[in-house]
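Peer 1: using only what follows, build the 3D model:
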Amino acid sequence: MKQDVVVTGVGVIAPNGIGAQAYWDATLDGVSAIGPIQRFDAPHYPVRLAAEIPVFEAESALQKKLLPQTDRLTRLALICSDLAMADAKVDPAALADFEAGVAVSSSTGGLEFGQRQMQLQWGTGWESVSPYMSFAWYYAVHTGQISIRNGMRGPSGVVVSEQAGGLDTLAFARRLIRKGTSIMCTGGFDSMLCPYGVATAATAAGMSRSHDPERAYLPFRAESTGFVPGEGGAILVIESRTSAAERGVPVVYGVLAGHGSAFDPDPAGAGDGLVRAARAALADAGMSPRDIDVVFADAGGSGPLDRAEADAIERLFGERAVPVSAPKALVGRLMSGGAVLDVVAALLSLRDGVIPAVAGAEEDTVDPRVDLVVGEPRRQRLDSALVLARGHGGFASAMVLTKP
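Peer 2: A predicted model of the protein is given here:
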C-alpha cells in the first residue's frame, strides 16, 4: 500500500506577496502585480508588462558571500526554502546525514547572472567573466544552493518541463519520500525578467503584447491577448504522514494524493495531453472526476490554449459544473514556479473552504464550458482539488490534492 505523502511546510515568494499568508490574502483580495516592466528600460521591447517581485527586507540579511556567486532568483529561492522549513519546524542542522533531499524545478536557473557574464565576455574580455558562471546560470542551481546551504545531502534532482515542471518535480520528490527519504524540500522557481529573457520570451506564441495591465492576461475570455510573464514561485516541505505524526507537526496542509503526466505535440488541439494527465492523476489517487471539488487551471491566456483546456475540462467532467480558478491571472505565468504556486493556492483553498476569484472578469465574457469563479471568492466545502499545468513544447501534468 502506498503511504500518504503530506505537505507540512509552505514557502512563497510571489509578485503579489512574500510569505504564504501574504500571498493568500492578496489572492483573495484580487491584488494584481502585473504592470510595466521596471527592472530595466523596456519601452523598445515588444513585451512591456510583467509581474515583478519587489526588493524586500529579507534579501539584505543573506550572507554576503552568496551575492557574487548567485543570481537574484537563486537568492529568492534560498529565502523561500527557509520560509518553508521554518513553517514545517524543520531544523536542517538537526537532520541526520542523507535524511533530507532537495528538488526545485527551474527552466531558467540564474538567467540574469548568465546574461551579465555574457555582457562582460563581449565587453571587456573573458578575463572579466566570473568563475561562478560555471554553475550560477544552471537550471539545477536552486536545488544545489539550497542543498549546500542547509547540508541536505539526501537524494536530490531537477525536473525541467517548463510550466508543468513544478508538478512533475513534486511528484519526483513524492517518489523519493515513498522510497525512504525522510524529508524533501521541493517546488519550483523561475524568472525570465531580464533583457535577454524578455527578448527570448517575446518570441513565444501566446505572449501578450498589450500595454494595458488590466486587459493583458484574461484567461478563458475571448478578449484575452495572451499571457504575461511573472517570476518567483513556491517551495514545500513534504514527508510521509507517519513522519509528520512522529515529529508532532502542528499543521498538515494536505496530501499529494495523485499525479499524472503526458506529452501532447499539439497542446492547442483538443486538450488531449491534459485529459490523459488528469485521468492518470485521478487513477493514482484512487479517485474519479466526481470526487474533485475545484480545478486550478493552467490558464494559458491565449484563445487556442484556453479553448483546448476548456475542451479538456468538459471531457473530464461532462455537464457537471466544477468550479475553476486561475490565481495566476494576478501574477502572470511563472513557468516552473507557477504550478507550485497553484498547488499552494489549492491547499489554502482546501484549508479555508474558499475559491479565489479571477478579478475583473465578468461571467458573460467567460467560455461557457468553464465555471470560472469571477467577481468575489466563492465559499463552499472543499475536500479535493485538481491542479493542471502545461509546459512549452507539449508537456502536460496534473496533480490531485486532498485535505489531510
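
Peer 1: C-alpha from now on. contacts and neighbour counts both.
Peer 2: Noted.

Peer 1: burial of S288, as a residue count?
Peer 2: 14 (other CA atoms under 10 Å).

Peer 1: all strands of the stretch 51-200 of the chain, in order?
Peer 2: Applying DSSP state E, counting those that start in this stretch to the stretch 51-200 of the chain gives strands spanning 100-105, 183-190.

Peer 1: which of these sits most buried?
Peer 2: strand 183-190 (a mean of 32; mean count of other CA atoms under 10 Å).

Peer 1: would you mind measuring from W137 to A103?
Peer 2: Separation of W137 from A103 (CA to CA, to the nearest Å): 17 Å.

Peer 1: which parts of the stretch 101-250 of the chain are helices?
Peer 2: 111-123, 133-136, 141-150, 165-178, 195-201, 241-247 (DSSP state H, counting those that start in this stretch).

Peer 1: in JSON lines, list the strands of the stretch 51-200 of the chain along with distance to L62.
Peer 2: Conversion of the strands of the stretch 51-200 of the chain to JSON lines gives the following (distance: least, CA to CA, whole Å):
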{"stretch": "strand 100-105", "distance to L62": "19"}
{"stretch": "strand 183-190", "distance to L62": "18"}
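
Peer 1: here is the second sequence; please produce its structure so I can put it next to the first one:
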Amino acid sequence: MTGPGGVSARAVVTGIGVVAPSGIGVDAHWRTVRDGIRRTGPITLFDPGSYPTRVAGEVADFDAAAYADNRQLVQTDRWTHLGFAATRLALADAGLPERAPDPYGWAVTLASSSGGNLFGQRELQRLWGGSTRTVGAYQSIAWFYAASVGQLSIHHQFKGPCGVLVAETAGGLDSLAHAVRTVRRGTPVVIAGATECPLSPYALACQLRSGLLSDVADPEAAYRPFDRSAGGYVPAEGGAVFVVEERGHALARGARIYGEVSGWAATHDAAHTGPDPAGDPGQYARAMRLALDRAGVTADEVDVVLPDALGVPRYDRGEAEALRAVFGDRPPPVTTQKPLTGRAHQGGSALDVATALLAFRHDELPASAGPREPAPGCELDFLRTPRQPRNRVALVGARGFDGFNSALVLRGAPPAPRESGE
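Peer 2: Below you'll find the model as predicted:
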C-alpha cells in the first residue's frame, strides 16, 4: 500500500493489550512500571521445590474463562489463553470489533518460542504415568508453536496474511516489523506481539539446561541485569499484543494513535557460539544501527533505550558494548522494567514496546528498575528518576538465544491531555 507519490504506507499502533505479571490491561501495567512495583515471586503454577530456580513472574488473578469459551480453553494451553486475553484487550483499546468486518483485510502475526508447555506436560504425564497410556486429541495442536495464531485467526476471522515468528526474545520485535511489512503490502489491520508461558516442570528444566537462570530465592535480589550481583534471569509468563494499523485507515475512523513503528532490523551472529553463547555484540550493534538508519533517526535523537537486559554478566557486558558502539561514550538514557516482571522471552520484548508507547502516551520516561551498582563494563546512563521525553523516540533491543538480534525504533504520538487534578 502506497500513498501519494509512491510513499510507503505508515504503520501506527492503535491498540495495546497487556496480560503480564505487571497486570492485566494497560493501566495496571503502567502503574507497575511507573511505581516500580516488583511482581515476581515464588512459582505457584506447579511445585518447584526440586528445582534450583523457584522464582518467576506469573500473571496474578488471571481468569481465562473471561476471555474465551470452554470449547476454546480445552483445546489450548495457558500461553494461548493469555493470547486470547491480550488480543481482546488490544481490539477493545483500539475501538475495533471482536470479529473482523473485512476478514481478508485483517491479519495476525505473533511471535512464539516454546509453545504449549503446561498442556504438553499434562498430556505426556498421562502417556507415561497414567493408566490409559494415552494423550488427548488436542495434544497435536495445543503445544504447537503456531497454535495461538491459528486459534486467533479462527475466532476473530483474521484471514489476511498470517504468520508466526520464532527467534526467542527477538521474535517479539520481529512480529511488529513483519506487521509493518504486511501493512505496507496492503493489509490495513494486523495483530502483532507475543505472549509466553514457560512455567512447567519440563519448560523450567529446559531453561535450566542453559545455565542462565537465577537460583536466588529472594525475589528482590533474583534478577538484577547490569548489576554487580547479576547471576541470571527470572522466567516469566505473559506479554503484550498490539493493533498495528495503516495510518490513513486509523485516521479515517478517528482512532487514537500511540505511536509509529518507524524502523527495525534483524541480524544474526552467524557463528557457532561454543561454550560461551553470549555471541557477537557487533551484530547486535549492527541491528540497532540499521533500525535507526531505516527510521531516519540520528543517535542523538533517541530519548531512551529499552535493552534486552538478560541479567547474565557476559550478556550484559556485551549489550553495553553494543550500545557504546552505536552511540559512542554517551549512550542515551537506558531503562528496563524486566526485574519487576521477569523475562517472558518473546513476550518480554513485546512488553518493552508497550512500556515505551505508554511512556510517550503519559509523557514520562519511567525510571529503571536497577541496577543498584552497575557491573564493570555496564556503566550506562540508567534512568534513576522519571524524565520527560524530548524527541519522542525510543529504541527497543532484544537478543534471542542462538544468535538472533533485533531492534525496533518507535516514534511516540503527542501525549494525551492531562486530566484536571492529575
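
Peer 1: got a TM-score for the two of them?
Peer 2: Aligned and superposed, the two chains score 0.95 in TM-score terms (TM-score structural alignment, normalised by the length of structure 1); 402 aligned residues with a CA RMSD of 1.8 Å.

Peer 1: how about the helices of the stretch 101-250 of structure 1 in TSV, adding mean neighbour count?
Peer 2: Shown next, in TSV, are these (neighbours: other CA atoms under 10 Å):
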stretch	mean neighbour count
helix 111-123	17
helix 133-136	18
helix 141-150	21
helix 165-178	26
helix 195-201	16
helix 241-247	15
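
Peer 1: turn these into JSON lines, including distance to K65 of structure 1.
Peer 2: Listed next are those as JSON lines, based on distance: least, CA to CA, whole Å:
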{"stretch": "helix 111-123", "distance to K65 of structure 1": "16"}
{"stretch": "helix 133-136", "distance to K65 of structure 1": "14"}
{"stretch": "helix 141-150", "distance to K65 of structure 1": "12"}
{"stretch": "helix 165-178", "distance to K65 of structure 1": "29"}
{"stretch": "helix 195-201", "distance to K65 of structure 1": "26"}
{"stretch": "helix 241-247", "distance to K65 of structure 1": "33"}
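
Peer 1: out of these, nearest to R315 of structure 1?
Peer 2: R315 of structure 1 lies closest to helix 165-178 among the helices of the stretch 101-250 of structure 1, at 21.5 Å (CA to CA).

Peer 1: which part of structure 2 lines up with the closest one?
Peer 2: Under the alignment (TM-score structural alignment), helix 165-178 of structure 1 falls on residues 171-184 in structure 2.

Peer 1: neighbouring contacts of that stretch?
Peer 2: Identification of contacts with stretch 171-184 of structure 2 by CA atoms under 8 Å, 6 or more residues apart in numbering yields 1-2, 8-11, 109-112, 161, 164-165, 189-194, 244-246, 261, 264-266, 346-350, 398, 400, 406-408.

Peer 1: tell me how many other residues crowd the nearest residue in space to A58 of structure 1 that is not next to it in sequence.
Peer 2: Leaving aside its sequence neighbours, A58 of structure 1 sits nearest to I79 (CA to CA, 6 or more residues apart in numbering; 7.5 Å). Residues lying near I79 of structure 1 (other CA under 10 Å) number 21.

Peer 1: same question for the one 3 residues further on.
Peer 2: Look at D82 of structure 1: counted by other CA under 10 Å, it has 22 neighbours.

Peer 1: and the counterpart of it in structure 2, what does it touch?
Peer 2: In structure 2, D82 of structure 1 lines up with R88, judged by TM-score structural alignment. Contacts for R88 of structure 2 (CA under 8 Å, 6+ apart) come out as 17, 67, 98.

Peer 1: how close does R88 of structure 2 sit to L251 of structure 2?
Peer 2: Distance of R88 of structure 2 to L251 of structure 2, given as CA to CA: 21 Å.

Peer 1: what sits against A140 of structure 1?
Peer 2: Applying CA under 8 Å, 6+ apart, the residues contacting A140 of structure 1 are 104-106, 109, 157-158.

Peer 1: and it, how far from A245 of structure 1?
Peer 2: Counting by CA to CA, the separation of A140 of structure 1 from A245 of structure 1 is 31 Å.

Peer 1: and for F189 of structure 1?
Peer 2: According to CA to CA, F189 of structure 1 and A245 of structure 1 sit 29 Å apart.

Peer 1: surely V340 of structure 1 is in a strand?
Peer 2: No: in this structure, V340 of structure 1 is helix, not part of a strand, as judged by DSSP: H, G, I helix; E, B strand; the rest coil.

Peer 1: how about it, what does it touch?
Peer 2: 166-167, 187-188, 233-235.

Peer 1: map L127 of structure 2 onto structure 1.
Peer 2: L127 of structure 2 maps onto Q121 in structure 1, by TM-score structural alignment.

Peer 1: Q115 is in contact with its match, correct?
Peer 2: No: assessed by CA atoms under 8 Å, Q121 of structure 1 is found out of contact with Q115, at 9.8 Å.

Peer 1: for the closest residue to the match of L127 of structure 2 other than its chain neighbours, which residues are in contact?
Peer 2: Nearest non-adjacent residue to Q121 of structure 1, counting by CA to CA, 6+ apart: V129, 6.0 Å away. With contact set as CA under 8 Å, 6+ apart, V129 of structure 1 has these partners: 117-118, 120-121.

Peer 1: A285 of structure 1 - how many residues pack around it?
Peer 2: Residues near A285 of structure 1, counting by other CA under 10 Å: 19.

Peer 1: what residue in structure 2 is paired with it?
Peer 2: Aligned partner of A285 of structure 1 by TM-score structural alignment: A295.

Peer 1: next one: P155 of structure 1
Peer 2: Aligned partner of P155 of structure 1 by TM-score structural alignment: P161.

Peer 1: residue contacts, its match?
Peer 2: Contact analysis of P161 of structure 2 by CA under 8 Å, 6+ apart lists 106-108, 182, 187.

Peer 1: could you measure from the residue most central in space within structure 2 over to A56 of structure 2?
Peer 2: Geometric centre of structure 2, nearest residue: A350, 2.1 Å, by CA atoms, centre = their mean. For A350 of structure 2, the distance to A56 of structure 2 equals 18 Å [CA to CA].

Peer 1: I'm done for today, thanks for sticking with me.
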